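Visitor: Return atomic coordinates for the entry below.
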Amino acid sequence: MGFPHKHLIDISEYSADEIMQLLKTAESFKEVNERRIKQVPTLKGATIVNMFNEPSTRTRSSFEIAEKRLSANSLNFGGSSTSSVKGESLSDTVETLCSYKIDMIIVRDKHAGVPRKIADLSGVHVIDAGDGKHQHPTQALLDLYSIWEHKGSFEGLNVGVVGDISHSRVCGSLIPALKIMGANVCVIAPPTLIPANVEVLGADSVTSDFDSVLPDLDAVYMLRVQRERMEGAPFPSLREYNMMFGLTQQRDRLMKPDAIICHPGPINRGVELDSFMADHPDRSVILDQVYAGILVRMAALYLLLGGSEDGITA
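Guide: Model (predicted):
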């Protein structure tokens, strides 16, 4: 079965069937990642540029590992070494990269809309690895994969997304993706961290009363408090935030026995989560999410670039 997309920029452009195809393809790559030699020739000869114009550890390393395990050639580009620091325009930079006859650009940028602009300029495959406060589709897909792996289905699942909604590009992809897959989504946050047009994200409900909805949730997705993006003081103190919106050991008793905890990382321990909940052996799937990042990014590269069928099993 072919894959109808050239890019992965806006998750809302994908149907439930296409997302499930991607998740099942990710699952098929588990076997590769559990071998002693974790590499297949699926994308041998393909050239992928990792254009990270904003700092990243998890996302960048995950893409790099995914590329290596599919035998693609990688070029890492961005940061203080970029020509944009010398004044070169984005279009000139992209045209220069494309003159190398590359196949894909994976882009992370502090400005919303850059991945779409690069797709229009370059004509090559583009994956959005996070743009401003807009979207982060591969993060949403690895979150979906982790929830699917533990819950088996999305239909009728109650998911709470808790915390810094205003500054989160994760929300821009995760909430629409969960709705596409049939889940019910509740946004939980202080009023000062809920955007004015929160309805655009498509959540079923919005509340600032965490304890009232926690007993109904099958998955609790804790967002990182992005202090580096905040202006002013949206809440009195981190201690008060933790008391009102942190997932603490005291709140464990309010949760369903089989409810799971997700977090995109890195965790601000003692703010969004205390160590008891972050490391909970039965509830926390945070490390599973990290591993899922490699699987779903391998799947996205494979499907978008049309890798050879024999590459998965070689």
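
Visitor: drop to CA atoms for contacts and neighbour counts, all remaining ones
Guide: Noted.

Visitor: Count residues in the vicinity of the residue nearest to residue 248 when sequence neighbours are not counted, would you?
Guide: Nearest non-adjacent residue to residue 248, counting by C-alpha to C-alpha, 6 or more residues apart in numbering: residue 274, 5.4 Å away. Residue 274 is flanked by 18 other residues according to other C-alpha atoms under 10 Å.

Visitor: Please tell me how far residue 274 sits from residue 253.
Guide: Distance of residue 274 to residue 253, given as C-alpha to C-alpha, to the nearest Å: 14 Å.

Visitor: let's see this one next to it:
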Amino acid sequence: MSIAGVQATKHFLGLKGLSAQEITSILDRAAYWEQYPIKIANQLQGKFVANLFFENSTRTRFSFELAQKRLGAEVLNFSAAESSVQKGESIYDTVRTLESMGIDAGVIRLKPIGVLQELAEKIKVPLINAGDGNNEHPTQALLDFYTMRKHFGEIKGLTISIVGDILHSRVARSNLWGLQALGAKVQLCAPDNMQAPELAEFAPYVSFDEALKADVVMMLRVQLERHDKGMIKSAEEYREQYGLTVERASKMAPHAIIMHPAPVNRNVELDDELVEHEKSKIFTQIANGVPIRMAVIERALS
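Guide: Presented below is the predicted three-dimensional model:
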């Protein structure tokens, strides 16, 4: 994207199509914010940022809110559960209303697929994707890359296995697009009924044994509500076939790391004792989310 293109739209909707250079510049800026000596900067003083969560995620919202407050912005939190969206107001009308009131940017998370793209065409203030449908979750992937780069020194040449419900995962998609741009090899591992066939041309599906040979084993959160739909027979059976057990983790290379977007279903996709194992980077990932989101918010508003 040219500088003119960046100027024309400050929306941050996904990693698909972003160059390695653009991704790296965000990671570099996050490194600046991570070592920034004071907790609150006045970078965005006088700017109003709204967190528009039409789908709940306490963790992601807190991470964004901390990032916004550390940059000195004024923060407005909007939760669909308590709002007029429940009364039938469209997502567009809600966002347009806040834009009319004078917000400077919106961080938005929503379930319906394709709505974010439509909003971005009509809303002029920058929108930052905090998770849309099963499409993308770009800031999660960026904090994953930041964690990998910090651990390994560089991402190019690494092999990353993403394991779990690929079909419904926006984390898997954002990671796939960004990691490929950065020169890593991505492989996917999923039960047959949780594979996304359209991704097979970009990354091969491998067995769990093969997936364990990677430099990074990234486990996805199992949405246990999929029991009702018959996609998972039981949490126990999922763990048996696709959970990272202590025994499976022992087959990983000595230098390899375990990642997970959190929150973790302990003893389902990951055995309890692996969550804070020396190989696990889960809480490091969570910590890295704040500087990454500072860099992304600053980029949208600069």
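
Visitor: still on that earlier bit, please say which position in structure 2 the residue nearest to residue 248 of structure 1 maps to.
Guide: Counting by TM-score structural alignment, residue 274 of structure 1 corresponds to residue 271 in structure 2.

Visitor: so its match makes contact with residue 248?
Guide: No. Judged on C-alpha atoms under 8 Å, residue 271 of structure 2 makes no contact with residue 248 at a distance of 10.0 Å.

Visitor: Compute the distance between residue 284 of structure 1 and residue 215 of structure 1, please.
Guide: Residue 284 of structure 1 sits 16 Å away from residue 215 of structure 1, taking C-alpha to C-alpha as the criterion.

Visitor: Between these two, tell me which one has more neighbours.
Guide: Just comparing residue 284 of structure 1 and residue 215: by other C-alpha under 10 Å the higher neighbour count belongs to residue 284, 20 against 16.

Visitor: which residue in structure 2 lines up with the more buried one?
Guide: For residue 284 of structure 1, the aligned position in structure 2 is residue 280, judged by TM-score structural alignment.

Visitor: How about the contacts made by the residue lying closest to that match once chain neighbours are set aside?
Guide: Closest residue to residue 280 of structure 2 apart from its sequence neighbours, by C-alpha to C-alpha, 6+ apart: residue 258 at 4.6 Å. Residues in contact with residue 258 of structure 2 (C-alpha atoms under 8 Å, 6 or more residues apart in numbering) are 216-219, 279-282.

Visitor: cool, residue 299 of structure 1 as well?
Guide: 22-23, 25-26, 29.

Visitor: that's a helix at it, yeah?
Guide: Yes. Counting by DSSP: H, G, I helix; E, B strand; the rest coil, residue 299 of structure 1 is part of a helix.

Visitor: ok, back up a step: from residue 114 of structure 2, how far out is the match of residue 274 of structure 1?
Guide: Distance of residue 271 of structure 2 to residue 114 of structure 2, computed by C-alpha to C-alpha: 35 Å.

Visitor: And residue 255 of structure 2, by the same measure?
Guide: Using C-alpha to C-alpha, we find residue 255 of structure 2 at a distance of 39 Å from residue 114 of structure 2.

Visitor: Repeat that for residue 184 of structure 2.
Guide: For residue 184 of structure 2, the distance to residue 114 of structure 2 - C-alpha to C-alpha - is 28 Å.

Visitor: same question, residue 161 of structure 2
Guide: 27 Å.
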